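**Q** what follows is a predicted protein model with its sequence.
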Amino acid sequence: MVWSVSRDTKAFTRGSSHEPGDWASKALKQLWCPDPSTTYYAIDLRCPDAFMRIPEALSASLHVYYPEDEILPCVGNITPEFSFVDLHIDNGQDVLTTVVGDGEDCVKLWALYPPEERNLDLFYARKGQDNKFINLCDRLEGGVFAMQGSEQTMYLPAGWIHAVYTLKGGLAPGTTWSTAESFTVINDIFKREVEAKSASYDTAVPLLQSCLVALRGQNADLQQRAARELCVALKDIRKLAEADGEQWPTRLAVDVSNVLKEKYSSCPQCGQPIQAHICRGKRKRGQ
């Protein structure tokens, strides 16, 4: 497996603040020479020659958004011993991750909390703050702790809040995906990210993906709910896309628009023509 490491790879240190540290090579070095005083780890490295497949036991019961090539993108983390990733949410998406050690097991300890309203309220009240796990672990409800070793795969349902401590260092390839079934959770998290002013267009992508597969499905109630909620969210999605330099409408937004037009002559939320929602503004020539 080849992992793509570049100067803009996100590398962090374990400490009171998770500010970007020096380049990811330090994290790679610490796989063999752990340093408990200043532990570097790197996240979201691209794995262009690798892919992960959703187990049939999961995919059979979910309506999954797949890219055109139907291969879920794989990313990887370099996590030396003593690495700690504080409480976070992966954009409300489902998560599949495994670990690989160097001659011995990589071992991780997970703290997992369901995306119930009280838990999300507590989490977002501390959005952007350090030491979230320390301050919230005795207040979050329904928590589960799990150990993960090499050749074991962890599945996190959509929206679960989680923190990870590495007991024995290693590499952690993984992937995320959006489903129709997770639309409500993804939409709730998107609203909270917007309110916390921490949203980007990347935050909106899972919402558009989930909406798309919901609209393509057979659940009429979910279709209408997705159409209504998207109407409310679109103003924020457009702003985020433009702020991030994306040409609006993005290709994903156009796909959603086309499916909406097949289902509805006008928006079930505001009554306006569907085309006016998504395709306000023109794509640049060649886009």
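**A** The structure has been received and is ready for your questions.
**Q** all contacts plus neighbour counts: C-alpha atoms, from now on.
**A** OK.
**Q** ok, now how distant is the residue lying closest to residue 76 once chain neighbours are set aside from residue 32?
**A** Distances taken as Cα to Cα, 6 or more residues apart in numbering place residue 173 nearest to residue 76, at 4.0 Å, with adjacent residues excluded. Distance, residue 173 to residue 32, by Cα to Cα, to the nearest Å: 18 Å.
**Q** any idea where the helices of this structure begin and end?
**A** Counting by DSSP state H, the chain has these helices, from start to end: 25-29, 56-59, 117-125, 132-136, 183-195, 201-216, 220-243, 251-263, 274-278.
**Q** how far does the second one sit from the chain's center?
**A** Distance of helix 56-59 from the chain centroid (Cα atoms, centre = their mean, to the nearest Å) equals 19 Å.
**Q** also the first one?
**A** Chain-centre distance of helix 25-29: 24 Å, with Cα atoms, centre = their mean.
**Q** mind listing residues that contact it?
**A** Applying Cα atoms under 8 Å, 6 or more residues apart in numbering, the set of residues contacting helix 25-29 from outside is 11, 39, 40, 41, 42, 78, 79, 80.
**Q** in strands only, show me those.
**A** Judged by DSSP state E, the contacts of helix 25-29 include 11, 40, 41, 42, 78, 79 as members of strands.
**Q** with these in mind, which one is nearest to residue 142?
**A** When the ones in strands among the contacts of helix 25-29 are ranked by distance to residue 142 (Cα to Cα), residue 79 comes first, at 26.7 Å.
**Q** what's the closest non-adjacent residue to the closest one?
**A** On the basis of Cα to Cα, 6+ apart, the spatially nearest residue to residue 79 that is not a chain neighbour turns out to be residue 41, at 5.0 Å.
**Q** what's the answer for residue 17, then?
**A** Nearest non-adjacent residue to residue 17 (Cα to Cα, 6+ apart): residue 130, at 5.9 Å.
**Q** so residue 24 sits against residue 13, correct?
**A** No: taking Cα atoms under 8 Å as the definition, residue 24 is not a contact partner of residue 13, at 10.3 Å.
**Q** now the common contact residues for these two.
**A** 40, 41.
**Q** from residue 194, how far off is residue 99?
**A** Distance of residue 99 to residue 194, given as Cα to Cα: 32 Å.
**Q** and if you look at residue 264?
**A** Shown here: residue 264 relative to residue 194, a distance of 27 Å by Cα to Cα.
**Q** ok, now residue 262?
**A** Taken as Cα to Cα, the spacing of residue 262 relative to residue 194 amounts to 29 Å.
**Q** next: residue 173.
**A** From residue 173 over to residue 194 the distance is 29 Å, taken as Cα to Cα.
**Q** equivalent analysis for residue 55, please.
**A** Summarising the geometry, the distance separating residue 55 from residue 194, computed by Cα to Cα, is 32 Å.
**Q** try this one next to it:
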Amino acid sequence: MIKDISPQEFTMDKLLREGFSWPLVFTNGAPVGMRIPEGLTPDVVAKAAGLKSRVEVINCASQEGIQMPLGQFVEYFTGGEKRSLPRGRISAKIYNLIDLEVSHTRLTDLIDAPLLVRQLDWATNLWPRDLLPPIADLPSEQDHTFSYPKTQKYVLMSKAGSFTDFHIDFGGSSVWYHLLSGKKIFFVIPPSEKNRNVYAQWVRSGQHLVFLADEVDECERIEISPGDTLMLPSGWIHAVYTLDDSVVVGGNFLNSLHGEMQIDISILEQTLKVKKSTRYPFFSDLLWFAVRRYAAVLKGRSPNMSQYEIQSISAVVNYLKAYAELSPSVSPVAAKRIYSPLTLLKEVESHVKRLQECATNSGLIFAMNLPLYDRHVESPEIGHPTTAPQLLASPARMANADHVIPMAFVM
């Protein structure tokens, strides 16, 4: 079930032909284009992200979160004075920081996801540039008023004994996960319909009463060590146990190979009444921006698309059609940029049907990243000219992504 893969094997052509359906583990070298600075310690992260920044850490016994300043957590993590911790009792508990997103700190220019992740990621490729904030000059000057999916670059710090119970990453997003130090064990369950139903029942009945792995037919154990990178596809149910104090860099990404699973997980979250604050941010907006992108790149073209990409965008169109027929309004951010949603969906639907009839499994092209004919494309279906989506990382930077920047830069 688990595939050990070399960096050279992890190519776009392989993903388009075979899909991305099983966890991938890189034990003999990092994925191409991944960049993480040397010397990324908890203290460096805290100074770069802001010592006073409020973070939510998980009490591993109750699986509930509490708020504290980042600097305070790092002092706890590195064995600092116990008296600095809340109520003087936290030292007897194990706390786990898994939600520190650093894309709007000084660390953002020092960390890059694997190149293929950046090429696949909807947030990287489709989010409007005018909604992205400038990088703050100082860690304490982060501006949280800008709207964008803060999901691409996380730093996780886990004490030995930390346990994150079984869950599915928000919105069915896929995950890249690089272990800098320590040791972790993942317990992973395939996202079959049967397993998702068992998971849903387990959540409803009280997660702490039963170990979910005992309720399913198949659960596999993955142990990762320093230098290893794990890639988890959309929808996989997983729990994580920390054997040794660990520091991880990773991220979540929606993409055009998993449209159906991403929608299924989003619907499951609604059914389970998952809090909106813990769902993938701007999920519906990204669906609309994906459709807008395909309307632009497929107009007048017949690329040989992967069956996975075709099925994915088809699922997105069908979901948005059902949603738009119930409510003519579009999600808040997309509403300002898409003016004829039903017309847009019909156009992409016709493109997809046309391409399904002539698809083969050789010479495949990832259509989402095809260049637009012009810098601005006039599209009556959208309403007015739209600027071609730009990657958050320039092609030149992507090509040199293995360059290591000294940590002194962030100090």
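**A** In hand now; what should we look at? Owing to the predicted nature of the structure, the values given are computational and were not obtained by experimental measurement.
**Q** fetch the TM-score of the aligned pair.
**A** Put the two chains on top of each other and the TM-score (TM-score structural alignment, normalised by the length of the first structure) is 0.72; 254 aligned residues with a Cα RMSD of 3.8 Å.
**Q** quick revisit: so which of residue 99 and residue 194 of the first structure has more stuff around it?
**A** Remark: of residue 99 of the first structure and residue 194, residue 99 carries more neighbours, 25 against 17, as counted by other Cα atoms under 10 Å.
**Q** please name the residues that touch that one.
**A** 106, 107, 148, 149, 150, 151, 152, 153, 170, 171, 172, 173.
**Q** residue in the second structure matching the second one?
**A** Using TM-score structural alignment to pair residues, one finds that residue 107 of the first structure aligns to residue 183 in the second structure.
**Q** wait, its match touches residue 222, no?
**A** No: no contact is recorded between residue 183 of the second structure and residue 222 when judged using Cα under 8 Å, the distance being 10.8 Å.
**Q** and these two? Which one has more around it.
**A** Shown here are residue 183 of the second structure and residue 222; by other Cα under 10 Å, residue 183 has more neighbours (21 against 15).
**Q** the residue nearest to residue 79 of the first structure maps to what in the second structure?
**A** The criterion is TM-score structural alignment: under it, residue 41 of the first structure has residue 96 as its aligned partner in the second structure.
**Q** next one: residue 226 of the first structure
**A** The criterion is TM-score structural alignment: under it, residue 226 of the first structure has residue 316 as its aligned partner in the second structure.
**Q** next, count neighbours for that match.
**A** The local packing of residue 316 of the second structure (other Cα under 10 Å) involves 23 other residues.
**Q** got a list of what it touches?
**A** Neighbour list for residue 316 of the second structure: 259, 260, 263, 287, 291 [criterion: Cα under 8 Å, 6+ apart].
**Q** now with 10 Å?
**A** For residue 316 of the second structure, the residues meeting the contact criterion (Cα atoms under 10 Å, 6 or more residues apart in numbering) are 256, 258-260, 262-263, 284, 287-288, 290-291, 345, 349.
**Q** how about residue 154 of the second structure?
**A** Going by Cα under 10 Å, 6+ apart, residue 154 of the second structure touches 98-103, 108, 111, 176-177, 248-252.
**Q** once you drop chain neighbours, what's closest to it?
**A** residue 101 (4.3 Å).
**Q** can you tell me the closest non-neighbouring residue to the spatially most central residue of the first structure?
**A** Of all residues in the first structure, the one closest to the mean position by Cα atoms, centre = their mean is residue 90, 3.1 Å from it. Computed as Cα to Cα, 6+ apart, the closest residue to residue 90 of the first structure that is not its neighbour in sequence is residue 159, at 6.8 Å.
**Q** residue contacts, the aligned partner of the one you found in the second structure?
**A** Taking TM-score structural alignment for the superposition, residue 159 of the first structure sits opposite residue 235 in the second structure. The contact partners of residue 235 of the second structure, taken as Cα under 10 Å, 6+ apart, are 21, 167-174, 189-192, 196, 258, 261-266.
**Q** buried among these? Need that as a selection in ChimeraX.
**A** Selection of buried members from the contacts of residue 235 of the second structure for ChimeraX, criterion 16 or more other Cα atoms under 10 Å:
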select :21,167,168,169,170,171,172,173,174,189,190,191,196,258,261,262,263,264,265,266
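**Q** now stretch 212-227 of the second structure: how far from the chain's centre is it?
**A** On Cα atoms, centre = their mean, the centre of stretch 212-227 of the second structure falls 20 Å from that of its chain.
**Q** would you quantify the distance from the aligned residue in the first structure for residue 215 of the second structure to residue 147 of the first structure?
**A** Taking TM-score structural alignment, the alignment pairs residue 215 of the second structure with residue 139 from the first structure. The gap separating residue 139 of the first structure from residue 147 of the first structure is 22 Å, by Cα to Cα.
**Q** more neighbours: which of these two?
**A** Neighbour tally, residue 139 of the first structure and residue 147, criterion other Cα under 10 Å: the higher count belongs to residue 147, 15 against 12.
**Q** which residue sits closest to that one, ignoring its sequence neighbours?
**A** Residue 147 of the first structure's closest residue in space is residue 109 (Cα to Cα, 6+ apart), at 4.7 Å.
**Q** do residue 329 of the second structure as well
**A** Closest to residue 329 of the second structure by Cα to Cα, 6+ apart is residue 335, at 7.1 Å.
**Q** hang on, isn't the one you found packed against residue 324?
**A** No: counting by Cα atoms under 10 Å, no contact exists between residue 335 of the second structure and residue 324, whose distance comes to 11.8 Å.
**Q** find residues that contact each of those two.
**A** Both residue 335 of the second structure and residue 324 are in contact with residue 341, where contact means Cα under 10 Å, 6+ apart.
**Q** count of neighbours near residue 340 of the second structure?
**A** Each residue near residue 340 of the second structure was counted by other Cα under 10 Å, and the total is 16.
**Q** I'd guessed it sits against residue 334; true?
**A** No: taking contacts as Cα under 10 Å, residue 340 of the second structure lies outside contact range of residue 334: 11.2 Å.
**Q** residue contacts, the counterpart of residue 56 of the second structure in the first structure?
**A** Residue 56 of the second structure maps onto residue 10 in the first structure when the alignment is built from TM-score structural alignment. Listed by Cα under 10 Å, 6+ apart, the contact partners of residue 10 of the first structure are 19, 20, 21, 22, 23, 24, 41, 42, 43, 44, 45, 77.
**Q** and the gap between residue 10 of the first structure and residue 141 of the first structure?
**A** Counting by Cα to Cα, the separation of residue 10 of the first structure from residue 141 of the first structure is 31 Å.
**Q** contact partners for the residue nearest to residue 216 of the first structure when sequence neighbours are not counted?
**A** Excluding the flanking residues, the one nearest residue 216 of the first structure by Cα to Cα, 6+ apart is residue 259, at 7.1 Å. Residue 259 of the first structure makes contact with 211, 212, 213, 215, 216, 274 under the criterion Cα under 10 Å, 6+ apart.
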